[in-house]
Every structure is written in structure tokens, then in C-alpha cells.
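Visitor: Fold the following, please.
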Amino acid sequence: MPIKVKQNLPAQHILEQENIFVMTEQRAMTQDIRPLNVLVLNLMPTKIVTETQLLRKLSNTPLQIQVEFLQTVTYKSQHTDSSHLDEFYKSFDEVKDHFYDGLIITGAPLDFIDYEDVDYWDEVCKIMEWSKKHVHCTFHLCWGAYAGLYYHYGIRKRDRIPKLSGIYKHHILKKNAPLFRGFDDVFYAPHSRATEITKEQILAEPKLELMAESDEAGVAIVKSEDSRQFFVFCHSEYDADTLKLEYIRDTEKGMNPKVPVNYFPDDDPTKEPVVNWRSAGQLLFTNWLNYYVYQTTPYDVNAVKNE
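Guide: This next block holds a predicted model:
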């Protein structure tokens, strides 16, 4: 998939080195096709890392995608240079009159914090409400998934102690769903969180479908009955060393973290992790884009408002 991004986005150079086709705005102007318009609300502090991870996963179909990044204005990132945000990110006021085929709401390091105590909670709520009439399909990821289930369905997360960290086996519950085309019956994916919702909470809401779960990690993927909302609690976009870097960070802080489950060979942090989630993660994003965005979105993206 040629991903259309602004010229000089740092992720562009990383992805090109991985032989991933990234198209600049100038080149895209010569193609007479309508790209899918995907907006990413990036709530992670390490924004460039998250940009690269997500763009990598959006890169493997013949579709052209125009990706825009959205930031909150009620809270300014302390870990990303302001010049990067000024050049590559938009505010809600800049996009509120536009329509999008897809929206991705990322996770955020907000374990043990009530939604209403989050600095930008009101702004995120405004964006989620706006998405009902301006976005064809939304992909909520990790904290974004918890926030979405709480805002749209009143389902509240609960703390999980100790923190869930590692690579877990998942079972597909809706094997005929287009989301899982090409998947094996079981797949592996990383988790890194100290919160959870239960299977019973999902099954109690008739407008939601439980799509995949893990015996150890619990609820993994949920979607709305109309397939306009996806809630994903595993991190299939993670790099090989993401959990390793988190483990080192927490160790250096004196937090005495547990070694991530099923991650380091022989549970030895001196050994390099072996990736067993990359292919399933690629299919997850590709299938979402193809079957739930591209195949069903209006040709005129402005028509989203009438859905």
C-alpha cells in the first residue's frame, strides 16, 4: 500500500529502509484515484515511534492511504519536539469539518487513572462524539479501546495487578469474520497494561461482539454489531524490542518489574526476543482497512455524515 504522508515525516525514511512504499504528497497528486483518508489520534508520549509502528501496519495493500495525525490541545506532549508536532500534527479545530474513512485512537500510559481525571478527557470525548458523523470506521487501540467502550457503552475498566506484560496466545471466536481472513486458528500478540475489562461485560452489551480472547490475557478484540467501531486490547503493532525497552525502563526506575511472559528465550532478558506476532498483526490492520473501511466506505467521503 502506498502510504501518503507529509514530506520529511521521520517515519518515511525508516519505512523506506524496510522496503515499504511511502508516497509523498507531491507524487500522490499525479495519481487520479481517491485515497482512503485515515486520521490518527496519537496519544502516546513517544509519538514518532508510534507513528512508525502504525504506518508500517497500514502499508500492505494496493490501496492508497492519506494519513493525517491529530494531537490534543488540552495537553502538550513532553516527549516530542514541538517543531515536529507543529509540522505534522493538526488540532481538532483544524479537522472538525472534514470527513474520514478511518480513525485510529491510540493507547496512552494512563493505568490507574480515572477517565475523568485525564487532562484531555473532555477533548477525547468530543472527538469520539464527532467521529459518529465524520468517520466511517474507528479502530480503538489499548487505552483508546477502554476509553471508547466507556464513552460509547458505559463499560468501565478495572485495575489489574500485577501488570499484564508479554506475548500471549489468542483464540479466534468469529472465524468467518473478514477481520480474520488469513489468520491461523490461534495467534500471538503482545499485551502491556495494568487494566482490563471482562468477557461478561462485553457479552452483556447486545450491540457488541467478542471477536477474540486469550485464556491468560482475557478480552483481546471486540467490535460493534454494525462494524463501525473496533476495540483492540493487544498490541500487534509493537516492534520486536518494545516490551524489552519497557522492561529496561521500569527496571532502571527501581520498579522491579516481572520479566514479560513468553517473550525472552528462556525468560532471559539478555537474549533477543523472537517475534511471533508480526504476520497476524499485519493481517489485522490490512483486513480492517480492506473489509471494514475500503469495501464499505462511501466513494464520496463527505457522505459519511449521512450514514
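
Visitor: From here on, just use CA atoms for contacts and neighbour counts.
Guide: Fine.

Visitor: longest single strand anywhere in the protein?
Guide: strand 158-172 (DSSP state E).

Visitor: and after it, which helix or strand comes next?
Guide: For strand 158-172, the following helix or strand on the C-terminal side (DSSP states H and E) is strand 186-196.

Visitor: Now do the buried residues in that following strand.
Guide: Phe187, Tyr188, Ala189, Pro190, His191, Ser192, Arg193, Ala194, Thr195, Glu196 (16 or more other CA atoms under 10 Å).

Visitor: on that earlier part again, what's the spacing between the longest strand of the chain and its chain's center?
Guide: Strand 158-172 has its C-alpha centroid displaced from the chain centroid by 17 Å (CA atoms, centre = their mean, to the nearest Å).

Visitor: now the other sequence, so there's something to compare against:
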Amino acid sequence: MPINIPDRLPATQVLTGENIFVMGEQRASSQNIRPLNVLILNLMPKKIETEIQILRMLSNTPLQIDVDLLRIDNRVSKNTPEEHLNAFYRTFEEVEHKNYDGMIITGAPLGLVEWEDVVFWDRMKTIIDWANTHVNATLYLCWAAHAALYTLYGIDRHIRKSKISGVFQHQVRYHNHPLMRGFDDVFWVPHSRYAEINAAEIAAHNDLHVLADSQQAGVYLVASNDGRQLFVSGHPEYDPETLDNEFKRDVSQGLSPDVPKNYYHGDLPENGPLVRWRSHGNLLFSNWLNYFVYQTTPYDLSQLKPVADKAML
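Guide: Purely as a prediction, here's the structure:
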């Protein structure tokens, strides 16, 4: 699939070097097709790194995608150059009048922060509610998945005594669901979080289904009945080195973190990571784009119907 992103975005050079088809702005403008419009709300501190991870995941279908990058507010970033944000990111006020075929909201390192203490919590709730009327299908990752389940369904997260960190086996629980097409019965996914969602609380809502979970990491994939909302508790988009970088960062800060489980060869950091999650990560994003963005979105986005009303807080 060609992803249409700005020529000067750092991800363009990185992904082109990985033999991923990135379509330049000039060529994209000459294509006589209606591309999918996908909005990415990037909440991670290292935005360039996360951009590359997400865009890589969007690159494995024959669909053309136009991508808009969104920032949650105008606070100065400590980890991303302001000139990068000014050049490539939009504010919510710049996009709130638009409709999108799909939206991805990333995780954020806020697992131990109370909802009301998150500095952009009010804006976050506004965007989650806005997506119900302006986006055909929304994919929430990790912290964003927990925030959306709380905002939309009143399902609160539970803080664990220790951080879940590592790569864990998962089981498919809903084999006939389109999102699970092509999945093995057992597959691996990276996790890096302090919170989890109780499966019984998900089951109490007739509109939600657990598609996959893990004995060690708990609930992983939750989808609404219509498939327009997908909640992903892990990080299928992670690069091979991401958990290693997090572990070394925490060690350097004197935090004495546990070694990420099932991640290093022989569970020894000096042996480097064993990568075994990327095929299913790519498959998840491809299935989402195909079955719940491309095949369900109206050709004319002005005809987009709101998501069915939920028992919102």
C-alpha cells in the first residue's frame, strides 16, 4: 500500500529505506482514486519514533492512505523538536470540522496518573466523543484504550502492583471475527503498562467482545459489536528495540526494573531481543484497515453516520 505522507517527514526516508512504498505528495495528487483519510493522535513523548512505528503498520495493504498527524495541545515538547511539530502536526481546532475514515490514538506514559490529573484529560475526552461522530473506525492503543473504555463505557482500569513488561503469548477467543482472520491460535504481543482491564467488566457490556487475551497479560483486544471501535491493550507496533530502550532507560534512572519477560534471547539482556510479534502486528492493522475502515466507510465522508449511542458517563 502506498501511504501518502509529507515528503519532508523523517518517516519518509526511514520507511523508503525499508522498501516500504511511500507515495510522495506530488504523485499522490495525480491518483484518480479516493484515498482513505486516517488521523493519528500521537500522545507519545518521542513522536518521530512513534510516527514511524504506526506508519509502518499501515503499509501492508493495497489501499492508498492520506495521513494527518494530530497533537493533543500546544505545550512545548521535551522530546520532539518544535519545528517538527509545527511542520507536520495539526491542532484539534484545525481538524474538528473534518470527517475521517479511520483514526488511531496512541498510548501515553500515564499509566500511574489519575484520569483527572492528566493535564489534557478534558481535551482527550472531547476528542474521544468527537470521534464517535466524525470517524468511521477508531483504534485505541494501550493507555488510549483504557481512557476510551472509561470515557465511553465507564469501565475503569485496575492498577497492578508491578508493571507488565515483555512479550506474551495470546489466544484468539473469537475466531470468526474479521479482525482475527489469518491469526494463529496463539500469537505474541509486546506489553508495557501498569494497568489492566477486568474481563468480567467487559463481558457486562453487550456491545463489547474480547477477541484475544493472555493468561499473563490479560485482556488484549476488545471490539464493539459494529467493529467501529477497537481497543488494544498492548503494543503490536513496537520496534524490536523499544522494550530494550525502555528497560535501559529505567535502569539508568535507578528504578531497578524487572527484565522484560520472554523478550531477550534466553531472558538475558546482553543477548538482545527475540522478535516474534511483528507478523501478527501487521496483520491486525491490515485487517482493521480492510474490514472496518475501507469496507465500511462511505465514499462521501459527509454521509458518515455517528457511532451508535453508548451508556456514556
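
Visitor: Next, the TM-score between them, please.
Guide: The TM-score (TM-score structural alignment, normalised by the length of the first structure) is 0.98; 307 aligned residues with a CA RMSD of 1.0 Å.

Visitor: can I get the buried residues of strand 186-196 of the first structure in TSV with distance to Tyr263 of the first structure?
Guide: Below are these laid out as TSV (distance: CA to CA, whole Å):
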residue	distance to Tyr263 of the first structure
Phe187	15
Tyr188	11
Ala189	10
Pro190	9
His191	11
Ser192	12
Arg193	15
Ala194	18
Thr195	20
Glu196	21
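
Visitor: re the thing from before, the longest strand of the first structure vs the second structure, mean deviation?
Guide: Comparison of strand 158-172 of the first structure with the second structure after fitting gives an average deviation of 0.6 Å (mean CA distance after the TM-score superposition for the first structure).

Visitor: Pull the number of nearby residues for the closest residue to Pro6 of the second structure other than its chain neighbours.
Guide: Among residues not flanking Pro6 of the second structure along the chain, Glu25 sits closest, at 6.2 Å (CA to CA, 6 or more residues apart in numbering). Look at Glu25 of the second structure: counted by other CA atoms under 10 Å, it has 14 neighbours.

Visitor: where's Glu25 of the second structure relative to Asp7 of the second structure, distance?
Guide: Using CA to CA, to the nearest Å, we find Glu25 of the second structure at a distance of 7 Å from Asp7 of the second structure.

Visitor: and if you look at His177 of the second structure?
Guide: For His177 of the second structure, the distance to Asp7 of the second structure - CA to CA - is 37 Å.

Visitor: again with Arg75 of the second structure
Guide: Arg75 of the second structure is 25 Å from Asp7 of the second structure, by CA to CA.

Visitor: residues touching the residue nearest to the spatial centre of the second structure, list them.
Guide: By CA atoms, centre = their mean, the second structure has its centre lying nearest to Leu141, at 3.6 Å. Neighbour list for Leu141 of the second structure: Ile104, Ile105, Thr106, Gly107, Phe231, Val232, Ser233, Gly234, His235 [criterion: CA atoms under 8 Å, 6 or more residues apart in numbering].

Visitor: Tell me the secondary structure at Asn60 of the first structure.
Guide: coil (DSSP: H, G, I helix; E, B strand; the rest coil).

Visitor: And for Leu54 of the first structure, the neighbour number?
Guide: Using other CA under 10 Å, the number of residues around Leu54 of the first structure comes to 18.

Visitor: Please verify my assumption that it contacts Glu237.
Guide: Yes - in this structure, Leu54 of the first structure is within contact of Glu237 by CA atoms under 8 Å, at 6.4 Å.

Visitor: The stretch 151-300 of the second structure: helices as residue ranges?
Guide: 199-203, 242-252, 278-289 (DSSP state H, counting those that start in this stretch).

Visitor: Out of the ones you listed, which is the most enclosed?
Guide: helix 278-289 (a mean of 20; mean count of other CA atoms under 10 Å).
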